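Asker: Curious how this folds, go ahead:
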Amino acid sequence: MAETTTRPDLHEEIHEIRRDPGAYRVLTGDRPTGRLHLGHYFGTLRGRVELQDLGVETYVIVADYQVLTDRDVAERLQEHVEDLVLDYLAAGIDPRRSTIFAHSAVPALNQLLLPFLSLVSVAELGRNPTVKDEIAHSRQAAVSGLMFTYPVHQAADILFCKANLVPVGRDQLPHLELTRTVARRFNDRYATVFPEPAALLSAAPVLLGTDGTKMSKSRGNAIALSATADETARLIKGAKTDAERHITYDPDARPEVSSLLLLAALCQDRAPEQVAQEIGAGGSAALKRTVTEAVNDHLAPMRARRIELSHDRAHVRAVLREGNERARAQADATLDEVRKAMNMAY
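Answerer: Model (predicted):
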């Protein structure tokens, strides 16, 4: 498989983007399977707001159809969709400058799936390492066709709006490479319609959950952005550490302690080594107090905005409706180009 074109992390690239933000179009988003957590925020959400504020055209997808990739039923879907939009708005996604839309509300986007599937082989889908991992952790009794073709769905999500920059973690690079393959093969076979999007890798390392494994909604080890200060304190108090009293930042030898230090450092815009030095021999209790204070202080304005916004669910739904309309217009225009290129404009 060819190497995916990547760009440096956002902070290194920021000067180039500021010089010409109009040259970029970004597609990013999440599955509505529960409340966003600190891993989402420091991994992608904060960067999305930064890109938006620089003037980059940004599409944010609420990937509701993709909830069904690893489960048989999408439970509490409307609630999760609205909660996701609330998290976006509270974090600073501005619907006047970014298009927030639901996957299922854009028929022309999904219509791109058929020609895209004709451009990839079953063997290529089967080799995708991310799909293999998702199948291994699937909640379904059997692997569905939707799960197997998940990367092609993502290609449609990205290419319908002609995004040329996609913020991803390293585990998503195989998906993005397939998107680039689809774009290249369509352009070669029919006509040049799609860009080959580049990956914008996040500089944020993986944050561990309270149990010492990767922070994840499905594992129940995450600290939600919308958690209360007391809930946050309780979760951090129960976080896994180690028996060594002197606190040091050593991700290889002390991953749980180091992840907590990193979390405090990210919230305070400091180096984790500096946080560790200040705690010193205070032990895990002092570490957890420091992290709790840092997280609650950092998230307090966001949480206040979320509570205020949650009192007007009609506004949340209006944001989504307006975003759906803009996304539909873009998808319709792209599908028209695709039909003409394929000689299907009857």
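Asker: can we go C-alpha only for contacts and neighbour counts from here?
Answerer: OK.
Asker: Quick one: the strands in the stretch 151-300 of the chain, in order.
Answerer: Using DSSP state E, counting those that start in this stretch, the strands of the stretch 151-300 of the chain run over residues 165-168, 198-201.
Asker: Any idea which of the ones you listed gets closest to Ala222?
Answerer: strand 165-168 (19.7 Å; C-alpha to C-alpha).
Asker: Off-centre distance for the closest one?
Answerer: Distance of strand 165-168 from its chain centroid, counting by C-alpha atoms, centre = their mean, to the nearest Å, is 9 Å.
Asker: Would you do the same for the sequence below? I want to compare the two.
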Amino acid sequence: MSSDTFLASKRMSDEARAQLAVHPEKFTMLSGDRPTGRLHMGHYFGTIIERVKLQDMGVPSLILVADYQVITDRDNTEHIADNVHNMVIDYLACGIDPEKTIIFNHSAVPALNQLMLPFLSLVTEAELLRNPTVKSEQEASGHALTGLLLTYPVHQACDILFCKGTIVPVGKDQLPHIEQTRQIARRFNEHYGQVFPEPVGLLTDAVEIPGLDGRKMSKSYGNAIALSATAEETAKLIKKSQTDSERFITFDKENRPGVSALLTTAALTTGRREEDIAAEIGNDGAGALKRYVTESVNGYLAPIRERRAELEQKPEFIREVLHEGNRRANAIADATLQEVREAMGMVY
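Answerer: Predicted structure coming up:
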């Protein structure tokens, strides 16, 4: 993404935030996650906090459990039912309110997926191949470039546009998806008449929480602290995280990724600065740092874990939340698909 394109996206994001403060009800937020495993602290600080904030501001909100997108880079759907169930529990434990936010999944909303056909006619092969996320996903997985992975950005456009989403909380690396969605909406409107808004990527100012090895926190790297982890499991993970041989604790992301990752984790869960925590621990070394991080993380996650434990005892309620969300999402998708068919002159 060029600097000019990023600046334009940043400007639109800033304008949307200013308007959100005044008229949150005029926006629609769509966000989601792939149920490839348990949600972790990276998800929480990266997007979930923002979703809860927008929901509580009064923004009509939808959260997608992107079950079909699991098979973009995986050969099977093993454990998917358990992953979906636990994802809904995590959302609710973190403050997503099913009365305010529609929680739904791809495979239960046929009309959403049917938008793929007209949308695919509006993009070229070259445009799909240029999308940097498609390239990075393929490289990370080592998976063949399947048709679904190639058209992943178009499927995301279906996710956003089926509900006429106007804002999507994203990091900078996801902006190409939003631009492709805007392009599809624009081309559809030019070809067939005004149906879709052009959504804005709402840039989050969240710090990317590093994993316990200093890399990006990711399930695939095995460096993540799951929201569903117990206090004991969290302590073990932090205890075995890699630091370095230097005793005195300093914050230096370039040269001390392990130590710095622990400091950032502590900073996010205490509201303090990394440098201040490092100065306080000083010559007490990595052992003291790990104890501090363990106490900070477990203290921060305690109320989420408490709510999670309560929700785990209510499997029928969790199923009902998803079924009701799917019902509401289907009503929206059916209405949008009918509009699309009418605009295309395909109602006989």
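Asker: I'd like to know which of the strands of the stretch 151-300 of the first structure is closest to Thr4 of the first structure.
Answerer: Distances from Thr4 of the first structure to each of the strands of the stretch 151-300 of the first structure were compared by C-alpha to C-alpha, and the smallest falls on strand 198-201, at 7.3 Å.
Asker: Surely Pro35 of the second structure is in a strand?
Answerer: No: assessed by DSSP: H, G, I helix; E, B strand; the rest coil, Pro35 of the second structure does not belong to a strand; its assignment is coil.
Asker: my guess is Ile63 of the second structure meets Ser31, correct?
Answerer: Yes: taking C-alpha atoms under 8 Å as the contact criterion, Ile63 of the second structure and Ser31 are neighbours in contact, 5.0 Å apart.
Asker: Map Tyr109 of the second structure onto the first structure.
Answerer: For residue 109 of the second structure the amino acid is Val, not Tyr. When the structures are aligned by TM-score structural alignment, the residue of the first structure matched to Val109 of the second structure is Val106.
Asker: where do the helices sit along the stretch 201-348 of the second structure?
Answerer: If you assign secondary structure with DSSP state H, counting those that start in this stretch, the helices in the stretch 201-348 of the second structure sit at 231-239, 257-270, 274-281, 285-312, 315-343.
Asker: any idea which of those is most buried?
Answerer: Each of the helices of the stretch 201-348 of the second structure was given a mean neighbour count from mean count of other C-alpha atoms under 10 Å, and the largest, a mean of 23, is that of helix 257-270.
Asker: Pull up the aligned stretch in the first structure for that one.
Answerer: Per TM-score structural alignment, the counterpart of helix 257-270 of the second structure in the first structure is residues 255-268.
Asker: The matching stretch against the second structure, how far on average?
Answerer: After superposition onto the second structure, stretch 255-268 of the first structure sits on average 1.4 Å from its aligned residues (mean C-alpha distance after the TM-score superposition for the first structure).
Asker: Any chance you could list what contacts that stretch?
Answerer: Outside stretch 255-268 of the first structure, the residues within contact range by C-alpha atoms under 8 Å, 6 or more residues apart in numbering are 42, 207-208, 212, 240-242, 247-251, 271-273, 275-276, 287-288, 290-292, 294-295, 298.
Asker: quick one on the thing from earlier: indicate which one of the helices of the stretch 201-348 of the second structure is closest to Phe188 of the second structure.
Answerer: Between Phe188 of the second structure and those, the shortest separation by C-alpha to C-alpha is 9.1 Å, and it involves helix 315-343.
Asker: and the angle for that closest one with helix 285-312?
Answerer: 80 degrees (axes from the mean of the first three to the mean of the last three C-alpha atoms, to 10 degrees).
Asker: list the helices and strands helix 315-343 of the second structure packs on?
Answerer: Packing contacts for helix 315-343 of the second structure, counted by 3 or more C-alpha pairs under 8 Å, 6 or more residues apart in numbering; DSSP states H and E, involve helix 80-93, strand 101-105, helix 110-114.
Asker: ok, now with 6 Å
Answerer: When contacts are defined as 3 or more C-alpha pairs under 6 Å, 6 or more residues apart in numbering; DSSP states H and E, helix 315-343 of the second structure sits against strand 101-105, helix 110-114.
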